[in-house]
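1. predicted model and sequence follow; I will ask about them next.
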Amino acid sequence: MAQAFDPHVHAAWAKFCQTLSPESVRLAAVDWASHLALSPGRQLDLAWLAWQEAVELAATIMQPSSEVTPSRDRRFAAAEWNNWPFHVWRKAFLLRQNWWEQAVRGVWGVSQHHEDVLSFLARQWLDITSPGNLWCTNPTVLQRTAGLWGANFAQGAQALAADVLRKLQNGPLPGLERYTPGQQVAVTPGKVVLRNALMELIQYSPATGQVHPEPVLLVPAWIMKYYILDLSPHNSLIRHLVEEGHTVFCVSWKNPDVSDRELGMDDYLKRGMFEALDALANIVPDAHVHVAGYCLGGTLAAIGAAALSRNGGNRLKSLTLFAAQTDFSEPGELGLFIDESQVSLIEAQLAETGYLKAEQMAGAFQMLRSYDLLWSRMINQYLLGEATELNDLMAWNLDTTRMPARMHSQYLRWLFLEDRLSEGRYPVDGRPVSLNDITLPVFCVGTETDHVSPWRSVYKLHYLTNTDLTFVLTSGGHNAGIISEPGHPHRHYRLGTRLQGMPYTDPDAWFGAVPEQQGSWWPAWLAWLQAHSGAPVTPPAMGSAAYPVLGDAPGQYVLVK
């Protein structure tokens, strides 16, 4: 049939447009423009808003600098932006940004998704025109240039040339060699006790004479390397757990290639979490397990816990979720890239390549945080001449992974597009699982500025389960909010517990009722784990006859690029 030719065309189109669907954008634009054309009243309102903003800008032009109110927008927080004419350029930009935000919102008949897409694209376009991105309209850059007699531009030009050359040669960023897994990061002592085609299981050496009898199994997401949980010794969650008397196991996922294209969500559940639990049952016999999952690993842990509960299993002691969604109906800005057209385009490319490239995932996240990950870096490095010093978290973020074709398609369709998990339609062994079957105590962490798993979306677990649920909302984002070791400055969190049978409280009411506490949330989680653990016992042996030691941590899979 002639239709058999279409997938090749679709794959070529996906490659050309970098897997960002122009059709999705066009549909959103047509939806907005056609409905706005039928709304003359709305057009008049927008014209009136433009007039009001023009009057406000004119008043700003005449306003003395001494009366200028500092901006709350962190892009323009520097004191120099309060001086003339910079405060005028700042005001003009913010007014233009406000007008477009009002223009794409609230138009009769336009879908919420299309509003969100256009709002996001308008922000991306406006960011390009920000006065902070040009040397001649950025007062901080001009001040630095005057103070250094232009040396900052010379330094920036050198940095730009080095970045271009490194990109052409596909070379690493300077400083990455200081964060090699097994040498500077991922150095908590341990042994690999299981290796299959999908993951390695690491058992960490005890650091105390006695340990709690229930081991902790960490299930990270496979869209990242596991050692975000074992960064440098001072901020390693794994080391912290071990030093507090816990026996810790962690899954280290394989970085898949084209031969793994048929790996699906079921494979990650069964060959990942379930086989790890089998190993723990052999190494630490008769012990119930504290399972903790991070991001997509947390979603998988919730699916696994629900499946075990459905089957009458009692292998788990508790469930902890770090920045993990179980309801995907409101996934935040990540949902901008997920609709039928977008997913179909991704699937077309996956059919050709067998996996999703790490750069594509990183590019999507970069667009979500364009100022933090793109513009601010370019300003600092190329205009201000400030070298970017890598830290361990930044280096880990550059150590990217790929996504198997089948799994990524199921992940996008089953969880995002169809929201099967929250609706009790997610299949395990051919039968749907329900999160309401989970009777374990649950500890759930959301982060305030999370662009990947918005905390209000994470909070929805409250109405999907009817078990004891302790919810923590911590400062920071998807990664920095979780890696929040004691002693880290400027950290705070809120903690509240909903006991089984208590009525539901919506997230905003919860936020207003629960007091803010200063410091790291890690000690609160450790106290919660201890409250759900037995009296300390002698540490178990490293591995067992059935699961012999295969090598030292961090293992082999984490080193595969």
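-> Structure received.

2. alpha carbons only for contacts and neighbour counts from here, please
-> Noted.

3. what segments of the stretch 301-450 of the chain are strands?
-> With DSSP state E, counting those that start in this stretch as the criterion, the stretch 301-450 of the chain has strands at 316-322, 355-356, 403-404, 426-428, 431-433, 442-447.

4. structure B:
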Amino acid sequence: MIGSTSAIDRVFHYALAKQTGGVSPAALMLCYMDWALHLSMAPGTRLQLGWKFFTDAVALQRYTLATMTSGDLSAGDCPPPAKADRRFAHEDWQRFPFNVMQQSFLVWENLWDAATTNVHGVSKEHEQAVNFLARQMLDMVAPSNFIATNPELLDKTTREGGFNLMRGAMNLLEDKQRNAAGLPPAGVEEFKVGKTLAVTPGKVVARTRLMELIQYSPTTGKVHPNPVLIVPAWIMKYYILDLSAKNSLIKYMVDQGFTVFAISWKNPDESYADTGMDDYRRLGIMEALKAISQIVPNRKVHALGYCLGGTLLSIAAAAMARDGDDRLKSMTLLAAQTDFSQPGELELFVNESQLAFLEDMMEERGYLSSAQMAGAFQLLRSNDLIWSHMIHDYMLGERTSMMDLMAWNADPTRMPARMHSEYLRDIFMGNQLAEGRFHVDGRSIALRDITAPIFVVGTETDHVAPWRSVYQINVLSDTDVTFVLTSGGHNAGIVSEPGRKHRHYRIATSRHDTPYVGPETWHRTNPPKDGSWWPEWAKWLRAGSNEAVQPPKLGAPNVGYPALCDAPGTYVFE
């Protein structure tokens, strides 16, 4: 009887998830009730909010009267838009009455920000969630989203006699049809994997049920002796590091004289439902290292992990260090967290209520779909990824130009149910890796056992792996750590090739025998440098290398690793 009732609950949750985008209503209600009850029992806070509302309303009235009579846009004490808020960047927002509309919205935004923060007694997680939800609701009704209150939209609609709206309606219809048919966004057809993307020459030299290992063809007469292994996250296709020739990190490293191997993960279906974190470690990283040890024998490996691949690499490296396996010469982590005590805004989507909801959803399919994951990431940057897209494509009637990074982003992957549940429960929520409670082969591991030097890259505007959270590796490790903070976000900050304009980074090395420096002090004492961080990484890898050697052959058929097919392999097309 119990099993049948649980099945009813799962079916109900799955049906409900289709309507809510995978968000648990129970989790939202708990957050709201915590905030609302504590605010109702805080008369002093309510009085303070009432006074803020009154003073802001007076300032807005003063500003409105001044701009109506004299055109003085500096009157009053109204808040300016946030520096990163591009909604009101157009010069016409400074004209009356649009300037007043903008300021009215910003006043409400500031008031709700004050109302949903620093309410005594509300848990930090619930406070962040309520504040986030308030911002989402305000973003929906921002004056920039409507024709009558957006001067740029109004001007274009008037000049074109509404034809921009007709084009926008056609764009919307096309996008809906593509989405219903399971097709990628418009413009993606210009980018083809193996033709315009992921074109660095190489061979697949090993394959398991979870990954293909690609070895890239050398482009230099001699190479550095220690090979590089790239471990991407299986939440994304690997070729984010091998986009176009101009911005491929893999091609850049090959041209710098490194022997590069990269893992291309399998895109799992329902048959992979019981595949766990340790399967990815064993059949991914450890099998790749086994193959590399045969193809390039007696050479230690520089291992790089990106995002979730970096977390997995940290787990593998700690287990190897515990067991006396010294095949790693160094470890590089790109936008990868090892301590999840400060996980950033993604924490809003991960709690016990939400996780139970997700697990019931995954029980029905055996995996978490890309659409369900994409929804959470879009909400984190709703202004950039939802509302600005709506305005540009559907109201201005212009198509956003497709780029290689956008085409990659439209090539999604899935997450096996067991793996995703283990990751969220043990790593993200439980923080077992940072606390030395995560087990590999039945025994706990600790990151401080890793003795190989570590190179870590965080990105300034990362919503997925906030750089201060990435920086925590300095607390957990007992080896030399070179930390880089680069401009950009989780993806664009990593795909930051030399020569790209408006790029900068900070870099410093913390020795294992020197006192710890906190992230704020580190940021203050290390000034930015113009350019890309890629040359710094190549220089760091070369510093630990011996003299150059002849390039190894692609694969090693005599020991069981023949060249199976050309790069980018077969798994990337799934």
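-> Arrived safely. Bear in mind the structure is a predicted one, so any value in this text is a computation, not a measurement.

5. re the thing from before, same list (the strands of the stretch 301-450 of the first structure) but as TSV, adding distance to P539 of the first structure and mean neighbour count.
-> Output for those, formatted as TSV (distance: least, CA to CA, whole Å; neighbours: other CA atoms under 10 Å):
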stretch	distance to P539 of the first structure	mean neighbour count
strand 316-322	18	24
strand 355-356	41	25
strand 403-404	36	24
strand 426-428	34	17
strand 431-433	35	18
strand 442-447	25	26
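
6. compare the ones you listed and give me the one nearest A78 of the first structure.
-> Ranking these by proximity to A78 of the first structure (CA to CA) places strand 442-447 first, at 26.6 Å.

7. so how far is that closest one from its chain's centroid?
-> For strand 442-447 of the first structure, the distance between its averaged C-alpha position and the chain's averaged C-alpha position is 14 Å (CA atoms, centre = their mean, to the nearest Å).

8. and for stretch 505-520 of the first structure?
-> Computed by CA atoms, centre = their mean, the chain-centroid distance of stretch 505-520 of the first structure equals 22 Å.

9. tell me the buried residues in it?
-> P507, W510, G519, S520 (16 or more other CA atoms under 10 Å).

10. what sits up against it?
-> Residues external to stretch 505-520 of the first structure that are found in contact with it (CA atoms under 8 Å, 6 or more residues apart in numbering): 456, 459, 484-496.

11. tell me the residues of the second structure aligned with that stretch.
-> Under TM-score structural alignment, the match for stretch 505-520 of the first structure in the second structure covers residues 517-532.

12. stretch 225-240 of the first structure now?
-> Per the alignment by TM-score structural alignment, stretch 225-240 of the first structure matches residues 237-252 in the second structure.

13. okay, how far is it across the matching stretch, tip to tip?
-> With CA to CA, to the nearest Å as the measure, the ends of stretch 237-252 of the second structure fall 19 Å from one another.

14. what does stretch 506-520 of the first structure give?
-> When the termini of stretch 506-520 of the first structure are compared using CA to CA, they are 24 Å apart.

15. quick one: contacts for the nearest residue to S520 of the first structure once chain neighbours are set aside?
-> In space, S520 of the first structure comes closest to P486 once its chain neighbours are excluded; the distance is 5.1 Å by CA to CA, 6 or more residues apart in numbering. Taking CA under 8 Å, 6+ apart as the criterion, P486 of the first structure is in contact with G519, S520, W521, W522, P523.
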